[in-house]
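J.: sequence below, structure please.
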Amino acid sequence: MQEVSIWFAFFAGVLSFFSPCVFPLLPAYVSHLTGGRVEEGRLKVERSLVLTRSVGFILGFSIIFIIMGASASFLGEMFTAYRFYIEQIAGILIILFGLQMIGWINLSFLMKDTRKFNTSKKGTSFGSFLLGMAFASGWSPCVGFTLSSILLLAGSTSTLTQGIFLLVIYSLGLAIPFIMISFSLTKTVSVMGKLNKILPKLNVINGLLMIILGFLVMSGKMQQISAYLATYNLFF
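T.: Modelled structure (predicted):
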């Protein structure tokens, strides 16, 4: 199951970044982290500062995500004898998350928002780190469905290391576009308007991928697909 899960975790991280209530707020995040401001169609700030503050933010949310993955994997190891039932439950939940993301169902209790975000003060390196941790802990409506799916996968892996690795890959998928778009803002903010137009489509793609993944987990096909890919060296 590992090879398929790795790629799903990475693309899930990328799609989480482009969720409708994370991506549009990126200029506010970068402005807060660096103390820069938008003038003449671009964010005026030193690019080196963008890099250091972005890295701090990424480390902050990565640590929280990894801790979540370790906890899920630990629980999964404790219930190894019930792995079949865990996979069935995980598959059903992942499918529900996908349906919710597409908009085919509406489970209001999944939309609770606990984030706190203040743009009134200039950020610091340590503040960027703390803001990253706060982002990971409280931005549940935006990344919660996708993240929960990765955590469910982590809980169904055979070892603690595999579960942690999935969350590292998920964090990497979220981090790469964050840095790339942050740097692009120092040249022009017009990229935000162009990408905003495709966000609803990305949300649907994310939801469909989660539904497919849920059925694969429930059917046990994940292991078969991974074995096939490993046999023909189609991944690593």
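
J.: alpha carbons only for contacts and neighbour counts from here, please
T.: OK.

J.: the residue nearest in space to the middle of the chain and L172, how far apart?
T.: Against the mean C-alpha coordinate of the chain, by CA atoms, centre = their mean, the closest residue is G13 at 3.5 Å. Applying CA to CA, to the nearest Å, the value for G13 to L172 is 7 Å.

J.: touching, the residue nearest to the centre of the chain and L174? I think so.
T.: Yes: with contact defined as CA atoms under 8 Å, G13 reaches L174; the gap is 4.3 Å.

J.: does N106 count as helix, strand or coil?
T.: At N106 the chain is in coil, as set by DSSP: H, G, I helix; E, B strand; the rest coil.

J.: look up the closest residue to it, ignoring the ones flanking it.
T.: Q100 (5.8 Å; CA to CA, 6 or more residues apart in numbering).

J.: tell me, how many neighbours does the one you found end up with?
T.: As a burial measure, Q100 scores 19 neighbours (other CA atoms under 10 Å).

J.: do the same with D113
T.: So D113, with other CA under 10 Å, has 13 neighbours.

J.: to compare against the first, here's the next sequence to fold:
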Amino acid sequence: MIDAGALSAVSFALIAGITTFFSPCAYPLLPGYVGYYVSQTDGEEPSLGGALSRGFIAGAGVLVTLGILFLVAFQVSHATLSNLVYFEPIAGAVLVIFGVLIITDRAPSLSVPLPKRRSSLLGFGIFGSGYALAAAGCVAPLFVGVVMRAVSAPTTTGAMVVGTYVGSVVALMVALTVVTGMGLVAAGQFARFGPQLKQFAGVVMILAGLGQLYLSAVLLGVL
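T.: Below you'll find the predicted structure:
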């Protein structure tokens, strides 16, 4: 049975993964992705098989990029493991600040170019990879928080934390591609709900930052 500490870490990773996917400086890329999908399949009948294949390729792009980021982060973390605990309050404070910037609409925005060649399945993988990089960079303190929990936890729990975080982002990318391929969403829908999702992401990041500051002050005794 999973203990309370592991459940808390995995729950944090799940929330972090969802927040990463809808991060405010990556979320504006999604209407372009929907439009790219439509342009690639113009004239084709909606196909679940085709949507799934494109979704898995986009998800693979996410998986590869996040996998590389975690490998690099783990190398750095293990090299400075004795001082890793001191990064917890820093990450928490940055999360709170960045959350406030999001709510006040001062967060940065990013762009990821998409290939223009028709029928390019590779283009979906490129977008998935670029989106993951933009999203993780947008919420870097949150990503660092996931890394710290994975590194400081037992091996099994750490693997669950990383798997939950990466899996949630991959699953959302696959789901988005499939519902787009089946004609269930349009680019305009993202623009319509964008402000609400940005506010939600900002609130979640502030709460996550406060949680990390609490962990630093009460449980780790850093502050």
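
J.: ok so, going back, which residue in the second structure aligns with the residue nearest to the centre of the first structure?
T.: Aligned against the second structure by TM-score structural alignment, G13 of the first structure finds its counterpart in G17.

J.: in what helix or strand does that match lie?
T.: helix 4-21 (DSSP states H and E).

J.: and the longest helix seen in the second structure, how far from the chain's centre?
T.: Longest helix in the second structure, counting residues (DSSP state H): helix 48-79. In terms of CA atoms, centre = their mean, to the nearest Å, the gap separating the centre of helix 48-79 of the second structure from the centre of its chain is 10 Å.

J.: where does N118 of the first structure land in three-state SS?
T.: coil.

J.: give the contact list for the residue nearest to H78 of the second structure when sequence neighbours are not counted.
T.: Of all residues not flanking H78 of the second structure in the chain, V151 sits nearest, at 7.7 Å (CA to CA, 6+ apart). Taking CA atoms under 8 Å, 6 or more residues apart in numbering, we find V151 of the second structure in contact with F74, S77, H78, G158.

J.: how about CSV for those, with distance to G145 of the second structure and neighbour count added?
T.: As requested, the contacts of V151 of the second structure are exported to CSV (distance: CA to CA, whole Å; neighbours: other CA atoms under 10 Å):
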residue, distance to G145 of the second structure, neighbour count
F74, 12, 17
S77, 11, 19
H78, 15, 13
G158, 12, 21
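
J.: pick the one among these closest to L84 of the second structure.
T.: Comparing the contacts of V151 of the second structure against L84 of the second structure with CA to CA picks out S77 as the nearest, at 6.7 Å.

J.: residues near the closest residue to that closest one other than its chain neighbours, how many?
T.: In space, and not counting its chain neighbours, S77 of the second structure is closest to L84: 6.7 Å by CA to CA, 6+ apart. L84 of the second structure has 15 neighbouring residues, counting by other CA under 10 Å.

J.: V76 is in contact with L84 of the second structure, correct?
T.: No: L84 of the second structure lies out of contact with V76 (CA under 8 Å); the separation is 9.7 Å.

J.: so what corresponds to R192 of the second structure in the first structure?
T.: Under the alignment (TM-score structural alignment), R192 of the second structure maps onto K197 of the first structure.

J.: ok, that match to S190 of the first structure distance?
T.: 12 Å.

J.: repeat that for V14 of the first structure.
T.: V14 of the first structure is 20 Å from S190 of the first structure, by CA to CA.

J.: between the two, which one's more packed in?
T.: The residue with more neighbours, out of V14 of the first structure and S190, is V14; 21 against 12, by other CA under 10 Å.

J.: list the residues that contact that one.
T.: With CA under 8 Å, 6+ apart, V14 of the first structure has these contacts: Y170, G173, L174, A175, I176, P177.

J.: and those, which are buried?
T.: Neighbour-count burial (16 or more other CA atoms under 10 Å) applied to the contacts of V14 of the first structure gives Y170, G173, L174, A175, P177.

J.: for the residues you listed, which one is nearest A9 of the first structure?
T.: For these, the nearest to A9 of the first structure is Y170 (4.7 Å; CA to CA).

J.: mind telling me what element the residue located most distally from the centre of the second structure is part of?
T.: Distance from the C-alpha centroid of the second structure, by CA atoms, centre = their mean, peaks at G43 (32.1 Å). Per DSSP H and E: G43 of the second structure is located in neither a helix nor a strand.

J.: for the second structure, just list every one of the helices.
T.: 4-21, 29-40, 48-79, 87-103, 121-138, 140-152, 155-181, 187-214.

J.: so can I have a markdown table of the ones you listed showing distance to L114 of the second structure?
T.: Converted to a markdown table, the helices of the second structure look like this (distance: least, CA to CA, whole Å):
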| stretch | distance to L114 of the second structure |
| --- | --- |
| helix 4-21 | 18 |
| helix 29-40 | 8 |
| helix 48-79 | 12 |
| helix 87-103 | 26 |
| helix 121-138 | 6 |
| helix 140-152 | 23 |
| helix 155-181 | 15 |
| helix 187-214 | 15 |
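
J.: who wins for proximity to S111 of the second structure among those?
T.: Taking CA to CA, helix 29-40 is the member of the helices of the second structure nearest to S111 of the second structure, at 6.5 Å.

J.: translate M205 of the second structure into the numbering of the first structure.
T.: Aligned partner of M205 of the second structure by TM-score structural alignment: M210.
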